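In: Kindly return the folded structure for what I paste below:
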Amino acid sequence: MTERAGETFRTVVELHTDERVDSLTPLLRLAFPGPFEAEVVEQMKQDDCRQMSAVLLRDSVEGDPQIIGQAYYCALEVEQSFNDEGYSLGPMAIHPEWQGRGLGLQLLKESLNILADDYQAGWVAVLGEPAFYSKAGFAPASEFGLKCHYPVSPKYFMALELRPNALNGVSGYVRYHSAFGDPEEIPVEPE
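Out: As a prediction, this is how the structure comes out:
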């Protein structure tokens, strides 16, 4: 929980439910220029894999808390793994009216701590902007022996151990949920 300019913000992580997805889809449609992220989350709710939703709430004295940010976590498949403690992060969004205030980083850090403490997550992988995610401790996934099954530059595929040595014995290609698309159909990004 954080207080900023007299307002209180707190992060809550819970198991992914249809009700939560339905409440967050409008935020994804506001925060992203196209429908892809909202459609991914809609497709993911059809699956029974381990999924968590993190929400950043703005507490209000006038009424119910306002959802101003969200992050989705979903179990990952890894080519060589002796545990099932890995999660993908994404999509993650902050309502456009609240962007640029450090709330995305707050949501990220607080949700990672809750995942580790309350859900025994060992590590998280993300496809994203290194300048942002490195602030929360993410490093190139290649440093851990992980490769992305999507054709993206390795600098955008990052991982974070939530517990020491959580990635020992884990290596190879990491597979995201099928809702993100078939890797064969995604164009290769230039370096």
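In: going forward, measure contacts and count neighbours with C-alpha atoms only.
Out: Fine.
In: for the protein, what spans make up the strands?
Out: Here the chain has its strands, by DSSP state E, at 2-4, 7-15, 51-59, 66-75, 77-80, 86-94, 123-127, 139-140, 146-148, 157-161, 171-175.
In: Next, format the ones you listed as JSON lines and append distance to residue 25 and mean neighbour count.
Out: JSON lines is the format used below for the strands of the chain (distance: least, CA to CA, whole Å; neighbours: other CA atoms under 10 Å):
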{"stretch": "strand 2-4", "distance to residue 25": "25", "mean neighbour count": "11"}
{"stretch": "strand 7-15", "distance to residue 25": "16", "mean neighbour count": "17"}
{"stretch": "strand 51-59", "distance to residue 25": "12", "mean neighbour count": "22"}
{"stretch": "strand 66-75", "distance to residue 25": "10", "mean neighbour count": "22"}
{"stretch": "strand 77-80", "distance to residue 25": "25", "mean neighbour count": "16"}
{"stretch": "strand 86-94", "distance to residue 25": "11", "mean neighbour count": "23"}
{"stretch": "strand 123-127", "distance to residue 25": "20", "mean neighbour count": "24"}
{"stretch": "strand 139-140", "distance to residue 25": "29", "mean neighbour count": "20"}
{"stretch": "strand 146-148", "distance to residue 25": "26", "mean neighbour count": "23"}
{"stretch": "strand 157-161", "distance to residue 25": "25", "mean neighbour count": "24"}
{"stretch": "strand 171-175", "distance to residue 25": "24", "mean neighbour count": "18"}
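In: could I get those as JSON lines with distance to residue 36?
Out: Compiled in JSON lines, these are given as follows (distance: least, CA to CA, whole Å):
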{"stretch": "strand 2-4", "distance to residue 36": "31"}
{"stretch": "strand 7-15", "distance to residue 36": "22"}
{"stretch": "strand 51-59", "distance to residue 36": "18"}
{"stretch": "strand 66-75", "distance to residue 36": "14"}
{"stretch": "strand 77-80", "distance to residue 36": "22"}
{"stretch": "strand 86-94", "distance to residue 36": "10"}
{"stretch": "strand 123-127", "distance to residue 36": "15"}
{"stretch": "strand 139-140", "distance to residue 36": "25"}
{"stretch": "strand 146-148", "distance to residue 36": "19"}
{"stretch": "strand 157-161", "distance to residue 36": "19"}
{"stretch": "strand 171-175", "distance to residue 36": "18"}
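In: Also this sequence, please, to line up against the first:
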Amino acid sequence: MADLLQIIRNIVEMMGEFTTVVSVVCFLIGVVMLITALKLAQKRQEQGPGQGGWNSPIATFIIAGLFFSLPTLVDVLNVSLFGVESQSASSIFTYAKTTVGAIKGAEGKEMIEGLVLIVQFFGLIGVGRGLYLLNQSAQGGQGPKTFGPGLTFVIAGIVATNYPLVAGIIQSLISTQP
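Out: Below you'll find the predicted structure:
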């Protein structure tokens, strides 16, 4: 039976392929949304004035563009929210010195780095899910039932992709040491 460290090592080794798959899926979702936006725009144009708004085609077109450039979107939102680009998993030891940084063993540090990398990967998926929910909200499907969760997924995904910095912020807030 494999131990936890070996499981994390195996997942970290495959993380490059996982990220590639997520990027390709997001690109394909962007293509499908772009085609859908063009169909919605054509349908809206054929209906004539007064038969509906342009909100749905325009929102779908914009969100399709965001799906095309999901990694760039994540970097831009990280800079907007935190003032820095996405941090590497190993930087958690720099930001959270008194909590995570106190781990001395190499295996412990490797495990923490692997877990942080997994959290960052799930953050990327969370941003994609949030964009999808925001698109559903723009379509008028569930209304506020999808806008709030969509925005929450985008913000939580950005927080997760920059987890080392967030861990440092949390440590600074709850720590009694200067």
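In: TM-score for this pair?
Out: Put the two chains on top of each other and the TM-score (TM-score structural alignment, normalised by the length of structure 2) is 0.24; 78 aligned residues with a CA RMSD of 5.6 Å.
In: Of all the strands of structure 1, which one is nearest residue 109 of structure 1?
Out: Closest of the strands of structure 1 to residue 109 of structure 1 is strand 7-15, at 9.5 Å (criterion: CA to CA).
In: Against which helices or strands is the closest one packed?
Out: In terms of contacts (3 or more CA pairs under 8 Å, 6 or more residues apart in numbering; DSSP states H and E), strand 7-15 of structure 1 is packed against strand 2-4, strand 51-59, helix 103-119.
In: Can you give the distance of the helix or strand harbouring residue 65 of structure 2 from its chain's centre?
Out: Following DSSP states H and E, one finds residue 65 of structure 2 within helix 55-68. Centre-to-centre, helix 55-68 of structure 2 and its host chain are 17 Å apart (CA atoms, centre = their mean, to the nearest Å).
In: and what of stretch 23-42 of structure 2?
Out: Averaging C-alpha positions (CA atoms, centre = their mean) puts stretch 23-42 of structure 2 19 Å from its chain's average.
In: quick one: buried residues of it?
Out: For stretch 23-42 of structure 2, the neighbour count (16 or more other CA atoms under 10 Å) marks 23, 26-27, 29-31, 33-34, 36-38, 40-41 as buried.
In: Now tell me what touches that stretch from outside.
Out: For stretch 23-42 of structure 2, contacts defined as CA atoms under 8 Å, 6 or more residues apart in numbering pick out 54, 56-58, 60-61, 63-71, 128.
In: try it again with 7 Å
Out: Contact with stretch 23-42 of structure 2 is made by 57, 60-61, 64-65, 67-68, as judged by CA atoms under 7 Å, 6 or more residues apart in numbering.
In: Let me know the closest of those residues to residue 108 of structure 2.
Out: Residue 108 of structure 2 has its nearest neighbour among those in residue 67, at 35.7 Å by CA to CA.
In: Report the separation between the spatially closest residue to that closest one that is not a sequence neighbour and residue 131 of structure 2.
Out: In space, and not counting its chain neighbours, residue 67 of structure 2 is closest to residue 30: 5.0 Å by CA to CA, 6 or more residues apart in numbering. Distance from residue 30 of structure 2 to residue 131 of structure 2, counting by CA to CA, to the nearest Å: 10 Å.
In: Just name whatever secondary elements the helix or strand hosting residue 168 of structure 2 is in contact with.
Out: Assigned by DSSP H and E, residue 168 of structure 2 belongs to helix 163-174. Applying 3 or more CA pairs under 7 Å, 6 or more residues apart in numbering; DSSP states H and E, one finds that helix 163-174 of structure 2 makes contact with helix 92-95.
In: does residue 127 of structure 2 count as helix, strand or coil?
Out: helix (DSSP: H, G, I helix; E, B strand; the rest coil).
In: Residue 168 of structure 2 versus residue 14 of structure 2, what's the distance?
Out: Between residue 14 of structure 2 and residue 168 of structure 2 the computed distance is 27 Å (CA to CA).
In: Nothing else from me, thank you.
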